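1. sharing a sequence plus its predicted fold:
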Amino acid sequence: MARVVVDVMPKPEILDPQGKAVLGALPRLGFSGVADVRQGKRFELTVDGEITDEVLAEVDKMAETLLSNPVIEDYSVRVEVDA
């Protein structure tokens, strides 16, 4: 079995109120040096068999149609290798 990860983030031009809330909370909790925070989503898909170009294309289609909202979010698909 192999794992494919889909990371979904708001597009840069989209406001991220959750990220701003985290950014505002960090100094109150004693953390400094963080200039910005963007909050996104991570999906881990465990697939049967080998990761082929066809499997990655299918995951890309899943990301585009279900896992993200392409109007306001960008996504990336990558294979995660266990160490």
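-> On my side now, so go ahead. Numbers count the residues shown, from 1 in each chain.

2. from now on I want contacts and neighbour counts done on CA atoms only, so please keep to that.
-> OK.

3. next SSE after the helix or strand containing R42?
-> Assigned by DSSP states H and E, R42 belongs to strand 41-47. Following strand 41-47 in sequence order, the next helix or strand is helix 53-62 (DSSP H and E).

4. other SSEs contacting that following helix?
-> In terms of contacts (3 or more C-alpha pairs under 8 Å, 6 or more residues apart in numbering; DSSP states H and E), helix 53-62 is packed against strand 73-80.

5. A further structure is provided below for comparison with the first:
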Amino acid sequence: MNFDVEVKISLKKGMLNPEASTIEKALALLNYEVSNTQTIDIIKFTIDATNEDEAYKEVDEMCQKLLCNPVIHDYEITISEE
């Protein structure tokens, strides 16, 4: 079976996020006041697996090994049947 996968990766709370800080400063220069800005990376792909649980386990392993750094990143996995 094929499953559509979406992985959202963000920095953990307390980690410095220079990209978000730059966005907040640029928006302030344009007279937009925002706070608590976060940036996230979204990775989408399709995976072939026997069932949704197997797909989740494989994607979690991908996240741990390659897609993010679990020490500084949080990630959220969403899986749906294609």
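-> Good, I have the coordinates. Only a predicted model underlies this, so the values are computations on that prediction, with no experimental measurement involved.

6. the inter-axis angle of the strand holding R42 of the first structure versus strand 73-80?
-> With axes from the mean of the first three to the mean of the last three C-alpha atoms, to 10 degrees defining the directions, strand 41-47 of the first structure sits at 40 degrees from strand 73-80.

7. what's the distance between the closest residue in space to R3 of the first structure that isn't next to it in sequence and V37 of the first structure?
-> Leaving aside its sequence neighbours, R3 of the first structure sits nearest to T46 (C-alpha to C-alpha, 6 or more residues apart in numbering; 4.4 Å). Relative to V37 of the first structure, T46 of the first structure is positioned 28 Å away (C-alpha to C-alpha, to the nearest Å).

8. and these two? Which one has more around it.
-> Each of T46 of the first structure and V37 has its neighbours counted (other C-alpha atoms under 10 Å); V37 has more, 16 against 12.
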